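Chemist: Here is the input, now give the coordinates:
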Amino acid sequence: MLEDPRLQMEERNIQHAIIGDVMTRLPEILQSLTKSRLSSLASVNQISGRSKMKKEELADALSAYLTDPEQLQSIVLVTDADEWALLETLIKEPSIQENALPFGQYSYFMERGLVFSFFNEGKLYVLMPEEIKSAASQIDLSELKQEHGSKQEAYEYIAAAAHLYGVIKLDKLVHILNSQHNEAMTEEELAKYAGEMIERGQDILLQDGILFNGLVANGADESKLAELTEDLDSKAFYVPEKEELLRYADQSYFEMTPQLAELQAFVLNNMCKDKELVEYLIDDVQLACTNKSSMQDLINEFENRKISFKTPVHAQRVISLLAEVYNNTRMWTNGGHTLVEMNAMEEGKDPKKGLVRLVEDNENVIAKVGRNEPCPCGSGLKYKKCHGK
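Modeler: Next up is the predicted model:
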């Protein structure tokens, strides 16, 4: 198995490349492909009648489709920022020669036949055929780039909303977007953009005017979905400033609260010196809280990584910190609000009601461990022989 990331990328690139002399003319490239590959390109581009076409007919149909400026425009409009930058380079340059070019940067174009790669004499070349460059020259790329940028921002709002809220009605998202965006957008436009994102493999679901995070919708039972979609019309959503909201378009982003930072510092100083392992722990603890998982599920995140509680005091302290993290994490069921914020919004409500309590409940939390399972304190004894006595 290859360990060097560059070698791994090079190997993947070679697997998808045409081995042999570099070709720059589209008809020549298409004729060199197998009928199976041509059929795949025709299917992705939804060329009608493709199932009955012979190899030569498929090549001709693809050539006509890919050199149509209108079709070309529709293909490139749904690219992301990195793909657009690569497109601009490929239009200007004869080719890109880089053996370790990340495959994900050009795979979308390759799947549709706008770009091809060749591996010749130990070098990888990625290029756009001359005929497609000619078609691109008939498009006002500066105007298209502006339209592309506007669409990209809509994509970011959709991705951010799915990440921050878990579930939200599309009309509510339109209201949020239009309150922070220069140009008004309709619900129909946003639904179209969400559909394009789903086609590109974005882990979201749009159903009956409701946008779901894929982590919520995939595998969730009916009761969980019902909980998340309950009172969506009247639910108050946490709406940060545009800059902060769009940070959530990055699916790895989360708000590093003081409570999470304190938990991370405690674990690093007292339980585990592996910084990367602890970072992954904090990431998963935060996600579990977002999804309103149980306290025992949070403890399991430690056990799954074999991060042991050194003493009963450590166990109690971690559980106390976890409770604070839980109370101050933005939750999908709360429209992105934390439990602390939800309580503050309800006038006359006991400020501690609805929050996860700390020390007084810790014994009960630990008691959820099976009597024959290892004790959370890390002693190595079964729970019944240690803190379960």
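
Chemist: Could you use CA atoms for every contact and neighbour count after this?
Modeler: Noted.

Chemist: can you give me how far whichever strand or helix holds residue 58 is from the chain middle?
Modeler: Taking DSSP states H and E as the definition, residue 58 sits inside helix 55-66. Taking CA atoms, centre = their mean, to the nearest Å, the mean C-alpha location of helix 55-66 is offset from the chain mean by 34 Å.

Chemist: and that helix, which residues are buried?
Modeler: For helix 55-66, burial by neighbour count (16 or more other CA atoms under 10 Å) applies to 55, 58, 59, 61, 62, 63, 65, 66.

Chemist: ditto for stretch 312-325
Modeler: Within stretch 312-325, judged by 16+ other CA under 10 Å, the buried ones are 312, 314-325.

Chemist: Next, the structure of the following sequence, for comparison with the previous one:
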Amino acid sequence: MDQNLKDYIKATTNLYGVIHKAKFLEIYNSQNKEQISVEDFSSHEYILYNCFASIQGDHLVRVSIIQETLRPTLKIQKGKPHFVPDREELLKYTDKDYFEDTGEFKELQRFLKSFFLIRKKAVEFSKQIRRFCWSFVTFHSQMGYYWAQHRFNIKNRAKAQEFLFLLTNLRYNTRAWEHNGHTLNELQNVVSKREIERLLSYGLEENYFPVINRPGR
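Modeler: Next comes the predicted model:
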């Protein structure tokens, strides 16, 4: 399997989480002179593992997506168009930590830097939140676990509301697997208001948002 094909497998599974083989071939063949067929990669599952991907049925799947979340991810993806950047932009997603540098992320990071006494902790927390935004299916469970592990708390109600506003704004403007690489903001004409509300609260448990107080105070 050539390096270019490996790069496309990494990039598409990082951007979409899950992608049908036919859609993968469509994207690859539209951006490369050398055309491929499904047989060119479906018989090389051991190499796919090195791309942090696997084949499950008719789909290429990012290895971090577990079986329990695969079905709901595919269900939400259904009927939504794919965001397909040009070759140069798409291949940036071979880096599993690549994200577009958005104003919404910068605003959240500025807030956290002004809030936490330790700057490094604020930077890492903001980046971790952005990673969680990749999946609406697992967002709240991952946030809750990370929050509990690091004991992040806010007591000031106004600050807590500001944080929730910035967090929601980031979620609207981060490319997500369930939206086939689109942001929720880009799909507002495709996704109903009711579905948007369901997605934002997917997996949300009562009393999820903890009491928050500034570390060191």
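
Chemist: Secondary structure element holding the corresponding residue of structure 1 for residue 3 of structure 2?
Modeler: Aligned by TM-score structural alignment, residue 3 of structure 2 pairs with residue 152 of structure 1. Assessed by DSSP H and E, residue 152 of structure 1 sits inside helix 141-165.

Chemist: Show me what the next helix or strand after that helix packs onto, helices and strands only.
Modeler: The helix or strand immediately downstream of helix 141-165 of structure 1 is strand 167-169, counting by DSSP H and E. For strand 167-169 of structure 1, the elements it packs on are helix 141-165, strand 210-213, helix 222-229, judged by 3 or more CA pairs under 8 Å, 6 or more residues apart in numbering; DSSP states H and E.

Chemist: between the buried residues of stretch 312-325 of structure 1, which is closest to residue 18 of structure 1?
Modeler: Using CA to CA, residue 325 comes nearest to residue 18 of structure 1 of the buried residues of stretch 312-325 of structure 1, at 52.0 Å.

Chemist: where exactly do the strands run in the stretch 251-389 of structure 1?
Modeler: When assigned using DSSP state E, counting those that start in this stretch, the stretch 251-389 of structure 1 turns out to have no strands.

Chemist: In contact with the residue nearest the centre of structure 2, which residues are there?
Modeler: Nearest to the mean C-alpha position of structure 2, by CA atoms, centre = their mean, lies residue 134 at 1.3 Å. By CA atoms under 8 Å, 6 or more residues apart in numbering, the contact list for residue 134 of structure 2 reads 174, 175, 176, 177.

Chemist: And residue 184 of structure 2, by the same measure?
Modeler: Residues in contact with residue 184 of structure 2, defined by CA under 8 Å, 6+ apart, are 171, 172, 173, 174, 175, 176, 196.

Chemist: Looking at structure 2, name the residue matched to residue 272 of structure 1.
Modeler: Checking TM-score structural alignment: residue 272 of structure 1 goes with residue 116.

Chemist: again, but for residue 227 of structure 1
Modeler: Match for residue 227 of structure 1 (TM-score structural alignment): residue 72.

Chemist: Quick check: closest non-adjacent residue to residue 331 of structure 1.
Modeler: Leaving aside its sequence neighbours, residue 331 of structure 1 sits nearest to residue 290 (CA to CA, 6 or more residues apart in numbering; 4.2 Å).

Chemist: follow-up on the earlier one: for the helices and strands packed on strand 167-169 of structure 1, give me a markdown table that also has distance to residue 131 of structure 1 and mean neighbour count.
Modeler: Conversion of those to a markdown table gives the following (distance: least, CA to CA, whole Å; neighbours: other CA atoms under 10 Å):
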| stretch | distance to residue 131 of structure 1 | mean neighbour count |
| --- | --- | --- |
| helix 141-165 | 16 | 19 |
| strand 210-213 | 40 | 24 |
| helix 222-229 | 49 | 14 |
